[in-house]
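Peer 1: dropping the sequence and predicted coords here.
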Amino acid sequence: MAAIEKRTSKDGSTSYRVKVRLKGQPVQSASFQSLTKAKQWATQTEAAIREGRYFQTAEAKRHTLAEAIARYERECLPGIRTGESRRPLLHWWSERLGHLTLAELTAPVINDALQGLAKEPSERHPDRPRAPQTVAHFRQALASVLSEAVKSWEWLEVSPMNRVAKPTLPRGRVRYLSDDERERLLQACRESTNADLYVAVLLALTTGGRKAETMGATWAQIDLKRATLQLEETKNGARRTLHLAAPVLELLRERAKVRRLDTGLLFPSKVNPRQPVDLRDPWGKALKTAGVEDFHWHDLRHTFASMAAMNGASLPELAALLGHKTLSMVQRYAHLSPAHTAAIAERVAARMIGGQS
């Protein structure tokens, strides 16, 4: 029930004090200069309390985005495999919109921030704006925080991110090594002064594993008898097993004989054995020596997938090899296996019209 009390101040002005009392709920009150607004507030508040919406709205007004991000970093990031890479993105949001309460964090406000972000210079290429994929990563980082605010903390009733469109991403890059490039690059890696480079590149090239999956691998994940590398926690959260081809398996067997005892990592850093080795410099030198241009480490994965497609792997098989839950991510390789798809089309046609002249 709502009660409205008319009040007159010393200067003669009138106000209306509203109190909403519902059994089992704390009393809610507010003052208005207009009786109409007082009645509207009373009706809306009473309905919101009965439907369980009011106190979530109140929580949204009580907490800022900066508080939500700090809680997310404290409670959620430690359990996320890529948590540390997400932290700088969260700090950007905290600095940009952290002063706003969650109630003030509307879809238009987020959209404006993302549009501004898209115009900022890229960290890697200051002469270019940020890539759509980078903007998408920032959007996802904030979406994760707001999702927790809704589901786990009940600081929000609905995430405003539901009304923020995802950036339109360009078609996925498919850069893979030609046979000649592959031979030159592997030779340059073999001749590198860094003993880890050749093994690491060959492992990535022959398994299609992501950089974090192969460079962060431990000996506990390796089964030399079964020739497998077991991935317990991948990007999409599913377990996956990588097959170790004979050349890689032989190199790992040799490496196992002289492995370090102060770390379980396959490729430990000499500076900090608890961290994987940093191969950026030797990798860059090997690319230069081999004369391979416009090629990134992740393109080793593209090379594996492209070679699999050109050797007859179907899209479901590619998805299984690469650890994708859907076929959409491997559609980019479909055009690389025309012979395989042509053979299927011929078999289907033969079944339908094979006996006709």
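Peer 2: Yep, that arrived.
Peer 1: going forward, measure contacts and count neighbours with C-alpha atoms only.
Peer 2: OK.
Peer 1: show me the strands in this structure, by range?
Peer 2: In chain order, the chain shows strands spanning 2-8, 14-20, 28-32, 222-223, 228-231, 240-243, with DSSP state E as the criterion.
Peer 1: go through the ones you listed and name the closest to Glu59.
Peer 2: Counting by Cα to Cα, Glu59 lies closest to strand 28-32 out of the strands of the chain; the figure is 13.9 Å.
Peer 1: sorry, back to before: for Leu327, find the nearest of the strands of the chain.
Peer 2: Here strand 240-243 is closest among the strands of the chain (Cα to Cα), at 16.5 Å.
Peer 1: and for the closest one, what are the contacting residues?
Peer 2: Applying Cα atoms under 8 Å, 6 or more residues apart in numbering, the external contacts of strand 240-243 come out as 207, 209, 227-232, 234, 321, 323.
Peer 1: in PyMOL, select just the buried ones from those.
Peer 2: The PyMOL command for the buried members of the contacts of strand 240-243 (criterion: 16 or more other Cα atoms under 10 Å) is given here:
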select buried, resi 207+209+227+228+229+230+231+234+321+323
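Peer 1: return the member of the contacts of strand 240-243 nearest to Thr43.
Peer 2: Thr234 (50.3 Å).
Peer 1: quick check: the gap between the closest one and Met329.
Peer 2: 15 Å (Cα to Cα, to the nearest Å).
Peer 1: follow-up on the earlier one: nearest to Leu169, of the contacts of strand 240-243?
Peer 2: Using Cα to Cα, the contacts of strand 240-243 come closest to Leu169 at Gly323, 20.8 Å.
Peer 1: this is the other structure I want to compare:
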Amino acid sequence: MGQERRSFGSIERRSGYFRARYVGPDRQRYDAPHLFSERIDAEFWLGEVHRSIERQEWRPPVKVKGGPDDLDTLAGYARHCLAERELTPRTREEYGRLLEKLIAPTLGSFKLKYLEPDQIRRWYSTVLSADRPVQRKHAYSLLRSILREAEDEGLIDRNPCRVRNAGKVRRTRDIEPATPAELNKLLELPPKQGLPVVLAGWCGLRSGEVRGLRRRDLDLTEGVVRVRQAVTRTKGQVHVGAPKTAAGTRDVGIPPHLIPYLAKYVAALPVTGRDGFLFPGGDGVSPMSEKALRYAYGKARKVIGREDLTFHDMRHSAASLAGMTGATTAELKAMMGHATAGMVERYQHATRASRSRLAENMSKLAEL
């Protein structure tokens, strides 16, 4: 396991992965919160830390609270449980926020073995706001998963999370997916603005996955885009790592009519090697920023007159278009990067065209 010395920090290869570490202004040594699959990602992470130090914005990473003395309390066990999980930086930050803001203040001091279903129900109905259903669902799901681990380890007899329908969120708005004509109109935009949105709309890529694409991930001969990493941002730091779940690592077919546009775009890119980002930032090295992608998507919505669509709605569009071609649930799972069929169902919609076609076909039955 060789260790590369650098002007700032060091990178060590460990079992096919790379660990980045550095000495902070406080003269303490810090490791990156996760391993990197590519050396270039470890280098980028160290560069971001170095820049935050130079701008005097660096703060010591927050260490996990709760030691072995309080593992019998919900808060102590939950912190230990999350510290042991393999999570992306963005997910770790979100779980930590849910735990410290919504779970620990009310339930954290309770001994695990004394937690009862009635206490969980009161917490769910009084602490978690019904006005924020997604946050409510995520907080409850996190607590349930933590207590499921406690049950599996024999620390409690039975998981006390038994609130009926607590993990379900009713859709608050109807989504009319983008049509093929609308998506193709985006090809009229400058490529760096239009193509990221087009890949989301036709291939179902998340925003972080689009930004994380490297030139080697685009196989125009086979007609495939390979999703191998995603870009996330936590507390001012940009992270490039594996997708959130194993199912997120996938190969997605590119509609053939897009290939000439992608080939022309790639040919015009600066020569940065196959490890270079497909949609680089202004410096030509780092990935496209969230702000730049939001700007590009703002342009795209105006071009097609669809101010109602969010960027994430492009995934709905991709799933709906694939469904209209007769894609099976298994094919949609693979395309969207989901592990369960239930998640796929969230992205399938009946478009105006399909509703009309269904009504016409039903009407024909009356003619028999």
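Peer 2: Good, I have the coordinates. Computed from a predicted structure; not experimentally measured.
Peer 1: which of the contacts of strand 240-243 of structure 1 sit farthest apart?
Peer 2: Ala227 and Thr234 (19.1 Å).
Peer 1: ok, Glu67 of structure 1 - how many residues close by?
Peer 2: 17 (other Cα atoms under 10 Å).
Peer 1: check contacts around it.
Peer 2: Gly98.
Peer 1: that one maps to what in structure 2?
Peer 2: Aligning on TM-score structural alignment places Glu67 of structure 1 opposite Gly76 in structure 2.
Peer 1: so Asn4 of structure 1 sits against Lys19, correct?
Peer 2: Quick fix: residue 4 of structure 1 reads Ile, not Asn. Yes - between Ile4 of structure 1 and Lys19 a contact is recorded at 6.5 Å, counting by Cα atoms under 8 Å.
Peer 1: quick one: which of these two has more around it?
Peer 2: Lys19 (20 against 17).
Peer 1: which one is that one nearest to, not counting chain neighbours?
Peer 2: Ser29 (4.4 Å; Cα to Cα, 6 or more residues apart in numbering).
Peer 1: what about the one you found, neighbour count?
Peer 2: For Ser29 of structure 1, using other Cα under 10 Å, the count is 16.
Peer 1: my read: it touches Glu5, true?
Peer 2: No - counting by Cα under 8 Å, Glu5 is not a contact partner of Ser29 of structure 1; they are 10.8 Å apart.
Peer 1: which residues are in contact with each of these two?
Peer 2: 17-18.
Peer 1: what residue is smack in the middle of structure 1?
Peer 2: Centroid check for structure 1 by Cα atoms, centre = their mean gives His137 as the closest residue, at 6.2 Å.
Peer 1: that one pairs with which position in structure 2?
Peer 2: By TM-score structural alignment, His137 of structure 1 lines up with His138.
Peer 1: ok, its match to Pro117 of structure 2 distance?
Peer 2: With Cα to Cα as the criterion, His138 of structure 2 and Pro117 of structure 2 are 18 Å apart.
Peer 1: next one: Gly323 of structure 2
Peer 2: Relative to Pro117 of structure 2, and taking Cα to Cα, Gly323 of structure 2 is found at 41 Å.
Peer 1: which one of these two is surrounded by more residues?
Peer 2: Shown here are Gly323 of structure 2 and Pro117; by other Cα under 10 Å, Gly323 has more neighbours (18 against 14).
Peer 1: does that one really touch Gln348, like I thought?
Peer 2: Yes - under the criterion of Cα under 8 Å, Gly323 of structure 2 makes contact with Gln348 at 7.2 Å.
Peer 1: buried residues in the lengthiest helix in structure 1?
Peer 2: Using DSSP state H, we find that the single longest helix of structure 1 is helix 132-151. For helix 132-151 of structure 1, a neighbour-count test (16+ other Cα under 10 Å) marks 132, 134-136, 138-143, 145-150 as buried.
Peer 1: packing partners for that helix?
Peer 2: Helix 132-151 of structure 1 makes packing contacts with helix 65-75, helix 83-97, helix 107-119 when contacts are defined by 3 or more Cα pairs under 8 Å, 6 or more residues apart in numbering; DSSP states H and E.
Peer 1: what sits against the residue nearest to Lys19 of structure 1?
Peer 2: Contacts of Ser29 of structure 1 by Cα under 8 Å, 6+ apart are 17-20.
Peer 1: how much space between the residue nearest to Glu188 of structure 2 when sequence neighbours are not counted and Asp251 of structure 2?
Peer 2: Of all residues not flanking Glu188 of structure 2 in the chain, Gly194 sits nearest, at 7.4 Å (Cα to Cα, 6+ apart). Gly194 of structure 2 is 21 Å from Asp251 of structure 2, where distance means Cα to Cα.
Peer 1: which one of the helices and strands packed on helix 132-151 of structure 1 is the most hemmed in?
Peer 2: helix 65-75 (a mean of 18; mean count of other Cα atoms under 10 Å).
Peer 1: residue range for the helix or strand hosting Glu12 of structure 2 in structure 1?
Peer 2: Glu12 of structure 2 is part of strand 10-14, with elements assigned from DSSP states H and E. Per TM-score structural alignment, strand 10-14 of structure 2 has no counterpart in structure 1.
Peer 1: need the contact partners of that strand.
Peer 2: Contact partners of strand 10-14 of structure 2, identified using Cα under 8 Å, 6+ apart, comprise 1-5, 18-22, 39, 42-43.
Peer 1: same question, stretch 75-91 of structure 1
Peer 2: 69, 73, 137-138, 141-142, 233.
Peer 1: just flag the most distant two among these.
Peer 2: Using Cα to Cα, the contacts of stretch 75-91 of structure 1 span at most 24.4 Å, a distance reached by Ile69 and Glu233.
Peer 1: out of the contacts of Ser29 of structure 1, which end up buried?
Peer 2: Counted by 16+ other Cα under 10 Å, the contacts of Ser29 of structure 1 give 17-20 as buried.
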